[in-house]
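Colleague: fold the following.
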Amino acid sequence: MLSVRNLHVQVSGVEILHGIDLDIRNGETAALFGPNGSGKSTLLMTLMGFPKYVVTQGSVIFKGQDITGLSVDERARMGMGMSFQRPPVVRGVKMRDMVAACLRREATEGEIHDMASAAGMVDFLERDVNYGFSGGEIKRSELLQLLAQDPDFVLLDEPESGVDLVNIAVIGDLINRLLQKDVRIRERNHSGLVITHTGHILDYVSARTGYVMINGRLSCGGDPHEILMTIKQYGYEECSRCVR
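Modeller: Now for the predicted structure:
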């Protein structure tokens, strides 16, 4: 579903990503580990098409089409969606209206209520988007919007960040719903890339492959749980030895 080839990315004239190669097949979920400042969020922002992140070399292929030059809106229409590490507050826009807008079609009140119920957000539908929400509530708010959007490819930037243990379980359930984890992998048409710093989300969301990013380069592709165990035991120093 997604192929990244020799991707080099600059921000404000400084190269952050250096020759990234990545493949995520239809129905698969990949986990991306790495220390702070290693370029993980830059990769997600680039894949989503934010103009601040300038591709100087390489390509991003989605559903067989080169999308390297496409805008955020164009990628969203093709079926890409993203959850941010620090989502913005949107004053003056109610959650109900945001969910309806994400559906991109005429939505019934029942549909909106059912989605909000799955995210534990029914009582938030008349509130401004993310205004006064706790960390866990903001994450659930974003995942509710993604459920409404129903993207084929989901980019998740540290979904467990700033979230307590109770909310992590709820968030894990929502991510599994987004990624169709209740469907056999051959029958799924949703895929994802999940950034995780702690690995806690992997207790709730299964990933087929894991990668480590060190200084803008990928290393240590393999089983995500084995990678996480290595990181916990030896730190990222061990991963830096096999940067590719």
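
Colleague: going forward, measure contacts between C-alpha atoms and count neighbours the same way
Modeller: Noted.

Colleague: mind checking how far stretch 181-200 is from the chain centre?
Modeller: 10 Å (Cα atoms, centre = their mean, to the nearest Å).

Colleague: over to stretch 64-83?
Modeller: 14 Å.

Colleague: quick one, strands of the protein?
Modeller: Ranges of strands in the chain, per DSSP state E, are 2-11, 14-24, 29-33, 54-62, 65-66, 80-83, 90-94, 128-129, 153-157, 191-195, 209-214, 217-222.

Colleague: can you redo those strands as CSV with distance to G235 and mean neighbour count?
Modeller: Output for the strands of the chain, formatted as CSV (distance: least, Cα to Cα, whole Å; neighbours: other Cα atoms under 10 Å):
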stretch, distance to G235, mean neighbour count
strand 2-11, 26, 19
strand 14-24, 21, 18
strand 29-33, 11, 25
strand 54-62, 30, 18
strand 65-66, 36, 13
strand 80-83, 27, 22
strand 90-94, 38, 13
strand 128-129, 38, 22
strand 153-157, 21, 24
strand 191-195, 17, 26
strand 209-214, 11, 24
strand 217-222, 13, 20
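
Colleague: of these, which is nearest V72?
Modeller: Nearest to V72 among the strands of the chain is strand 80-83 (8.9 Å), distances taken as Cα to Cα.

Colleague: tell me what the closest one is packed against?
Modeller: When contacts are defined as 3 or more Cα pairs under 8 Å, 6 or more residues apart in numbering; DSSP states H and E, strand 80-83 packs onto helix 40-48, helix 135-149, strand 153-157.

Colleague: contact partners of the shortest one?
Modeller: Spelled out, it's strand 153-157. With contacts defined as Cα atoms under 8 Å, 6 or more residues apart in numbering, strand 153-157 is touched by 41, 44, 79-85, 178-179, 190-196.

Colleague: now with 6 Å?
Modeller: 80-85, 190-195 (Cα atoms under 6 Å, 6 or more residues apart in numbering).

Colleague: let's compare: structure for the following, please.
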Amino acid sequence: MLEIHDLHVEVRGEPILHGVDLAVPEGEVHALLGPNGSGKTSLMMTIMGFSGYKVTRGKILFMGQDITQASLTERARMGIAVAQQRPPTIPGVRLRQVVEYLTGSDEGHKSEVAALVEAVRVRPFMDREINAGLSGGEIRRSEMLQLLAMRPRFAMLDEIDSGVDVEALELIGAMANQLFSVEHGHPVRRRSGLIITHTGQVMEYVHADRAHIIMRGKISCTGNPGIIFDMVCDSGYEKCVECVNHIPEVHL
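Modeller: The predicted structure follows:
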């Protein structure tokens, strides 16, 4: 679904990513962990095609097609979407308008989203301008609602566990599981996605097939999500990567 090869990226002339290699197969959800400033969000913004993130080397392939130079609009139309950690307030545009546009004329989908609006408690701000006056948890729920209405082929969730309490995180995790499920009630059949997290708390609620650690703009470790998360919790990111880089040779 997504393939990244030797990706180098600059922001305002400063190198940010230094040769990232990453592959997310169809039907898999991967987690990307790393300390603050490691390049997590920069990688997401580059995949989505935000301006200001200049690819100086490498390629991004989506469903086999090279999208390295594609615009953000083109990538969105192909089915790539993102829930940002700090989305902007959008004056003059109300959440209800966006949701109605995304659901279109599909009556079945409209009914599903309408039920979801009540279930995740976003009805009180459906007629507010996007993100205006909302708390961190409310913004996360609004972003997830928009993704669920959009039904993207590939969704990226940026720090959806940041700044929310345990109860809100459980609800957001349930929304993420629904987002990645191809059919309601069949969580094993999934859409592809990338969950970006610093704390890893969201992984207690959303199953990831594989986890990657990014350090200093490069993927440093890849493996079982549970093992990697436990190692990070016990020893921190530096020690986790160090244990991979210092595996003793075995002579047979």
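
Colleague: rewinding a little: just put the strands of structure 1 in JSON lines and tack on distance to E238 of structure 1.
Modeller: Below are the strands of structure 1 laid out as JSON lines (distance: least, Cα to Cα, whole Å):
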{"stretch": "strand 2-11", "distance to E238 of structure 1": "24"}
{"stretch": "strand 14-24", "distance to E238 of structure 1": "20"}
{"stretch": "strand 29-33", "distance to E238 of structure 1": "13"}
{"stretch": "strand 54-62", "distance to E238 of structure 1": "28"}
{"stretch": "strand 65-66", "distance to E238 of structure 1": "34"}
{"stretch": "strand 80-83", "distance to E238 of structure 1": "29"}
{"stretch": "strand 90-94", "distance to E238 of structure 1": "42"}
{"stretch": "strand 128-129", "distance to E238 of structure 1": "42"}
{"stretch": "strand 153-157", "distance to E238 of structure 1": "23"}
{"stretch": "strand 191-195", "distance to E238 of structure 1": "19"}
{"stretch": "strand 209-214", "distance to E238 of structure 1": "11"}
{"stretch": "strand 217-222", "distance to E238 of structure 1": "9"}
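
Colleague: and of those strands, who's closest to A107 of structure 1?
Modeller: strand 90-94 (15.1 Å).

Colleague: can you state the mean residue-to-residue distance of that closest one versus structure 2?
Modeller: Compared with structure 2 after the fit, strand 90-94 of structure 1 shows a mean deviation of 1.9 Å (mean Cα distance after the TM-score superposition for structure 1).

Colleague: contact partners of that strand?
Modeller: 126-129.

Colleague: and those residues, which two are furthest apart?
Modeller: Taking Cα to Cα, no two of the contacts of strand 90-94 of structure 1 sit farther apart than E126 and V129, at 9.0 Å.

Colleague: picking up where we left off before, ok, which of the helices and strands packed on strand 80-83 of structure 1 comes nearest M121 of structure 1?
Modeller: Between those, helix 135-149 lies closest to M121 of structure 1; by Cα to Cα that is 7.2 Å.

Colleague: tell me the average deviation of the closest one from structure 2 after fitting.
Modeller: Looks like 0.6 Å for helix 135-149 of structure 1 (mean Cα distance after the TM-score superposition for structure 1).

Colleague: now do that helix: which elements does it pack against?
Modeller: Applying 3 or more Cα pairs under 6 Å, 6 or more residues apart in numbering; DSSP states H and E, one finds that helix 135-149 of structure 1 contacts helix 95-103.

Colleague: enumerate the positions of the helix it packs on that are buried.
Modeller: 95-96, 98-100, 102-103 (16 or more other Cα atoms under 10 Å).

Colleague: which one among those residues gets closest to I20 of structure 1?
Modeller: Closest to I20 of structure 1, out of all of these and judged by Cα to Cα, is C102, at 30.8 Å.

Colleague: S83 of structure 1 versus the closest residue to that closest one other than its chain neighbours, what's the distance?
Modeller: Distances taken as Cα to Cα, 6 or more residues apart in numbering put Q149 closest to C102 of structure 1, at 4.8 Å, once the chain neighbours are dropped. In this view, Q149 of structure 1 and S83 of structure 1 are 12 Å apart by Cα to Cα, to the nearest Å.

Colleague: residue closest to the middle of structure 1?
Modeller: Centroid check for structure 1 by Cα atoms, centre = their mean gives L156 as the closest residue, at 1.6 Å.

Colleague: before we move on, the earlier item: rebuild the contacts of strand 153-157 of structure 1 as CSV, extending it with distance to S240 of structure 1.
Modeller: Conversion of those to CSV gives the following (distance: Cα to Cα, whole Å):
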residue, distance to S240 of structure 1
M80, 30
G81, 30
M82, 28
S83, 27
F84, 26
Q85, 24
H190, 31
S191, 27
G192, 24
L193, 21
V194, 20
I195, 18
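
Colleague: and these, which two are furthest apart?
Modeller: Every pair of the contacts of strand 153-157 of structure 1 checked by Cα to Cα; the farthest is Q85 and H190, at 21.0 Å.

Colleague: tell me which of those two has more neighbours.
Modeller: H190 (24 against 17; other Cα atoms under 10 Å).

Colleague: list the contacts of the more buried one.
Modeller: H190 of structure 1 sits in contact with 27, 152-153, 179, where contact means Cα under 6 Å, 6+ apart.
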